[in-house]
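Colleague: Okay, sequence plus prediction incoming.
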Amino acid sequence: MKKMLETQFPGIDVVLENYPPPMPKRLLAKVVPAVQFGVIGIIMAGEQIFPMMGIMTPPPWYYSLRANRFGSIASTWLLGNFLQSFLQSSGAFEVYCNDELVFSKLKEGRFPGEIELKELVFKKLSTSRLEDGL
């Protein structure tokens, strides 16, 4: 989209920015790595960790995780990274022209096509030029 807009409208300045997700999602995204490392630590050293916590016999789920150590660690890592990525993403795609909103994916519920976006920006630029000329 950036290249298309720069090609269609020479001299236009296209700025790409990340739209921050809501605060609860950002906080949860910070907790995910700690949980990941906690689960991996339990898988690797559960025999020492559970007695320190006062639990003499580890719970049954520990043995199922321990039975396939590599698969459990890989799954924890991949699922944790997926969850963290999901929590850090806002799903926003917005286009502004002269500080006015031209298109918002969150409001429309869809992603714009190239032709549609080109026409929206052209219309906004044309309107701006007419207002500047008055």
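Modeller: On my side now, so go ahead.

Colleague: C-alpha only now, for contacts and for neighbours.
Modeller: Noted.

Colleague: nearest spatial neighbour of the residue most central in space within the chain, skipping sequence neighbours?
Modeller: The residue lying closest to the centre of the chain (Cα atoms, centre = their mean) is S89, at 2.0 Å. In space, and not counting its chain neighbours, S89 is closest to P21: 6.2 Å by Cα to Cα, 6 or more residues apart in numbering.

Colleague: second one coming, line it up with the first:
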Amino acid sequence: MEVVGENYPPAPPKALLARILSIVKMALLVCLLFGQNPFTLLNIPTPAVYSWALQNKMYACLMIFFFSNSIESYLISTGAFEISINDVPLWSKLQTGRLPSANEFVQMLQTFATNSEFNNNFSKLKFIFLIYINELMMRFFMTMQV
């Protein structure tokens, strides 16, 4: 049995937009840090916001960095949480719209309890279950702090 964790790919237009935003962010940060004005190269009047950013580099760079990162995270977030054993899908948050409860998760594991490979690798599944419970607890505590 193999345990694999990976990110579910976002929709291609969102992924492209997030990548473009990342490149623009880096270019803007480099221009600000080195005091360059890209608008003069383009023969465009410098916006007042960019003039302010040149005068307040540290504050502007932090704002750009955190604001653009939140937008990038939103664009690439899929909300996917998929569980499968031996390529048999057991749960899909994309289809159900929610995470499985602990009881549902245990029932899914018990479904495969008759399989000999499952019994041989039950310790791995207990580990996966502990990771899942840990994830649920972390989400619970994160919502309590906000």
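Modeller: Thanks, I have the structure now. Values in this document were obtained by computation on a predicted structure and should not be read as measured data.

Colleague: Please say which position in the second structure the residue nearest to the centre of the first structure maps to.
Modeller: Under the alignment (TM-score structural alignment), S89 of the first structure pairs with S77 of the second structure.

Colleague: Distance of that match relative to T96 of the second structure?
Modeller: S77 of the second structure is 17 Å from T96 of the second structure, where distance means Cα to Cα, to the nearest Å.

Colleague: cool, and F81 of the second structure?
Modeller: Look at F81 of the second structure and T96 of the second structure: by Cα to Cα, they are 10 Å apart.

Colleague: Which one's more surrounded, those two?
Modeller: Neighbour totals were compared for F81 of the second structure and T96, and F81 leads with 17 against 9 (other Cα atoms under 10 Å).

Colleague: Just list the residues touching the residue in the second structure sticking out farthest from the centre, thanks.
Modeller: Centroid-distance maximum for the second structure: N43 at 38.4 Å, with Cα atoms, centre = their mean. Counting by Cα atoms under 8 Å, 6 or more residues apart in numbering, N43 of the second structure makes contact with nothing.

Colleague: counterpart of it in the first structure?
Modeller: Match for N43 of the second structure (TM-score structural alignment): G54.

Colleague: quick check, its match in a strand?
Modeller: No: the assignment for G54 of the first structure, made by DSSP: H, G, I helix; E, B strand; the rest coil, is coil rather than a strand.

Colleague: how close does it sit to Q48 of the first structure?
Modeller: To Q48 of the first structure, G54 of the first structure is 11 Å away according to Cα to Cα.

Colleague: now do F103 of the first structure
Modeller: Applying Cα to Cα, the value for F103 of the first structure to Q48 of the first structure is 56 Å.

Colleague: could you point out the longest helix in the second structure?
Modeller: The longest helix of the second structure (DSSP state H) is helix 122-145.

Colleague: What are the boundaries of the helices in the first structure?
Modeller: Using DSSP H, helices in the first structure cover 2-8, 23-52, 60-67, 69-88, 105-108, 114-133.

Colleague: Distance to L16 of the first structure added to those helices, as a markdown table?
Modeller: What follows is these, written out as a markdown table (distance: least, Cα to Cα, whole Å):
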| stretch | distance to L16 of the first structure |
| --- | --- |
| helix 2-8 | 8 |
| helix 23-52 | 20 |
| helix 60-67 | 43 |
| helix 69-88 | 17 |
| helix 105-108 | 15 |
| helix 114-133 | 15 |
